[in-house]
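>>> Okay, sequence plus prediction incoming.
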Amino acid sequence: MKKILFLLAVLPFFAACTRNAVTGRNQLSLVPESQLQQMAVTEYQSFLSKSNVVSAGTNRDAEMVKRVGSRIANAITQYYTGQGKGDVLNGFKWEFNLVDNKEVNAWCMPGGKVVVYTGLLAVTQNEAALAVVLGHEITHAIARHGNERMSQEIITQGLGELVNVATANNPKVNSIFNTVYGPGSQLGYALPNSRNQEYEADHYGLIFCAMAGYNPREAVPFWERMMAASGGQKPPEILSTHPADANRIEKIKGYMDEALKYYKPVK
């Protein structure tokens, strides 16, 4: 009897494991992606309403953010449509905004809601390096890394939570969403998995950057600048959701030959 109850308990987890069309990896996906996209629209609009959004009509940096983002989004759309996997991007309505904030950061929510902080541009220094960052952040969204992390957090809160996952008005699900996607937030409970997601975002982000016509080689000097900018103040990799910069750079060098196969410079 106990074995039967155990199987009934874990069966939903197996049913919720799907093969990701981007990475090819099996991952847990308990929350409908369409629901996450709806929640993202609300959170994104709320964030922008409270932030100093830089106008692309009057600012060259803001225009650059939109241009680079749109080129990467278009390249990804063409690539997956050509492979017959266009449903990867179902519901995506891309938005790219530059926000006046000294923090060195950028992020992408489900459905293609992207923000770049002005503080990042001092480190990217050029359009190709910005493309490296946006390719990375967009990969997180299309590879559904946030859904995977939300699903893991739902499990840690107990099997009973699964009953109400499907309702968008569930306050606990909303709370988990804000923990995963809220600007500047991190989930520390699954650090090794988060680092794996970071490496996936680096890997496929380089490919998407190259597909959009930007030189993926800019990734190495960019991360070297990031390492220098940190001044050695980052925590050890074991305590961080992100890989140590030196380890990340070595991984990126290993991805480079593959990415360069897709590289055709912007004319």
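Arrived safely, thanks for sending.

>>> from here on, contacts and neighbour counts on C-alpha atoms
Fine.

>>> So Gly135 versus Ala166, what's the distance?
Using Cα to Cα, to the nearest Å, one gets 30 Å for the distance from Gly135 to Ala166.

>>> And for Pro221?
44 Å.

>>> what do you get for Gln186?
With distances taken as Cα to Cα, Gln186 is found 23 Å from Ala166.

>>> Between those two, which has more neighbouring residues?
Gln186 (16 against 13; other Cα atoms under 10 Å).

>>> Verify the stated contact: that one with Asn178.
No. Counting by Cα atoms under 8 Å, Gln186 sits too far from Asn178 to count as a contact (9.8 Å).

>>> In addition, the following structure is provided for comparison:
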Amino acid sequence: MMIDRYLKSLYVLLLVSFLTACATSPMGRTQLAFLPDAELDSMGLQAFENLKKEKPISRNARETEFVRCITSAIAREVGGEWEVVVFEDASLNAFALPGRKIGVHTGLIDLVDNQDQLAAVIGHEVGHVMARHSNERMSQQMGAQAGIALVQAVAAPQTAMGQTAVSLLGIGAEYGIIMPFSRLHESEADMIGLDLMAKAGFNPAESVTLWLKMAQASQGPRPVEFLSTHPSHETRIEDLQARLPHALQLQQQAIAAGKNPRCAK
């Protein structure tokens, strides 16, 4: 009798935990996310502070303004104030963290031809945050209790637990460990990012050009950390092209509403 009562209580606890952890992504997919958003924001803030202490920050005012101009336009579509930092790093990389933090490497700025191409990457990374992908994969891989324990581990990224934590947030490459987002997460971030850049008034067609440039760059000797965890270029481009008519309509609506970003490289 005592065992039956215990099992029933455990079942109810698990059921409540499951139901409260259920969420819906911006693309309408059901997610399982145990961790409170405030905990993920705390992790993102700590990880970003660590990066600012450990990585050189660009002092190029023109490049920084270029990135901030693009980010501000996209941020207006999702709300909140986003902190943006340009890091002196030749790799073709960018990331966004819970807590509204964005990092862009100078190597990526050198690669792009215009505001629209960089907006495609920034929109993609913001898409990961808006879809709560970090929370979802922490919940899937570590469980609720272990996930909460990782909050403190972010403060020590050189430790094994700390490296796992920052990799789950999406910036593991900074510490020599990469825990890639799933193909499903990448596809969602692509679609969310494409819509975001279009709603902000950027040309979504340039997203295809950007990924073609990234694919070409990945064939050379320079490391392309941003692409090391992503789906094949062909699949990504096909999916973007399929959604492009919808995104172009969003851009036309944005332009009609007076959204016309002019971010000079």
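Received the coordinates, thanks. Here the structure is a predicted model, which is why all the values come from computation and not from measurement.

>>> residue ranges for the strands of structure 1, please.
17-19, 26-28, 53-54, 95-99, 106-109, 113-117 (DSSP state E).

>>> Would you mind putting those into CSV with mean neighbour count and distance to Asn170 of structure 1 alongside?
Supplementary listing: the strands of structure 1 in CSV, determined by neighbours: other Cα atoms under 10 Å; distance: least, Cα to Cα, whole Å:
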stretch, mean neighbour count, distance to Asn170 of structure 1
strand 17-19, 14, 22
strand 26-28, 18, 20
strand 53-54, 18, 30
strand 95-99, 21, 27
strand 106-109, 24, 19
strand 113-117, 23, 22
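
>>> Could you dump those strands into a markdown table with distance to Glu198 of structure 1 added?
Output for those, formatted as a markdown table (distance: least, Cα to Cα, whole Å):
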| stretch | distance to Glu198 of structure 1 |
| --- | --- |
| strand 17-19 | 18 |
| strand 26-28 | 15 |
| strand 53-54 | 27 |
| strand 95-99 | 21 |
| strand 106-109 | 13 |
| strand 113-117 | 17 |
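
>>> And those: which comes nearest Ala201 of structure 1?
Using Cα to Cα as the measure, strand 106-109 is the one of the strands of structure 1 that comes nearest Ala201 of structure 1, at 11.7 Å.

>>> Check which helices and strands the closest one is in contact with.
Using 3 or more Cα pairs under 8 Å, 6 or more residues apart in numbering; DSSP states H and E as the contact criterion, the neighbours of strand 106-109 of structure 1 among helices and strands are helix 33-49, strand 113-117, helix 127-142.

>>> Show me the contact partners of that strand.
37, 40, 44, 114-117, 120, 133-134, 137-138, 140-141, 181, 183 (Cα atoms under 8 Å, 6 or more residues apart in numbering).

>>> That one corresponds to what range in structure 2?
Residues 94-97 of structure 2 are the counterpart of strand 106-109 of structure 1, counting by TM-score structural alignment.

>>> Tell me the gap between the matching stretch and the middle of its chain.
From the chain centre to the centre of stretch 94-97 of structure 2 is a distance of 5 Å (Cα atoms, centre = their mean, to the nearest Å).

>>> so how much does it differ from structure 1 once superposed?
After superposition onto structure 1, the mean distance of stretch 94-97 of structure 2 to its aligned counterpart is 0.2 Å, using mean Cα distance after the TM-score superposition for structure 1.

>>> Which part of structure 1 matches stretch 67-74 of structure 2?
On structure 1, the counterpart of stretch 67-74 of structure 2 by TM-score structural alignment is residues 65-72.

>>> Just tell me what Lys199 of structure 2 corresponds to in structure 1.
Using TM-score structural alignment as the criterion, the counterpart of Lys199 of structure 2 in structure 1 is Met211.

>>> how near is its match to Lys264 of structure 1?
7 Å.

>>> what do you get for Leu8 of structure 1?
Where Lys264 of structure 1 is concerned, Leu8 of structure 1 sits at a distance of 51 Å (Cα to Cα).

>>> Leu121 of structure 1 too?
From Leu121 of structure 1 over to Lys264 of structure 1 (counting by Cα to Cα), the distance is 24 Å.

>>> Comparing those two, which shows the higher neighbour count?
Under the neighbour definition other Cα under 10 Å, Leu121 of structure 1 and Lys264 were set side by side, and Leu121 has more, 20 against 13.

>>> wait, the more buried one sits on Ala129?
No. Under the criterion of Cα under 8 Å, Leu121 of structure 1 makes no contact with Ala129, lying 9.1 Å away.

>>> Give me the nearest residue to Asn174 of structure 1, chain neighbours excluded.
What sits nearest to Asn174 of structure 1 in space, not counting adjacent residues and going by Cα to Cα, 6 or more residues apart in numbering, is Ala168, at 7.4 Å.

>>> wait, doesn't that neighbour sit right on Gln35?
Yes. With contacts defined as Cα under 8 Å, Ala168 of structure 1 counts as touching Gln35 at a distance of 6.6 Å.

>>> out of those two, which sits in the busier spot?
When neighbours are counted by other Cα under 10 Å, Ala168 comes out ahead of the other of Ala168 of structure 1 and Gln35, with 16 against 13.
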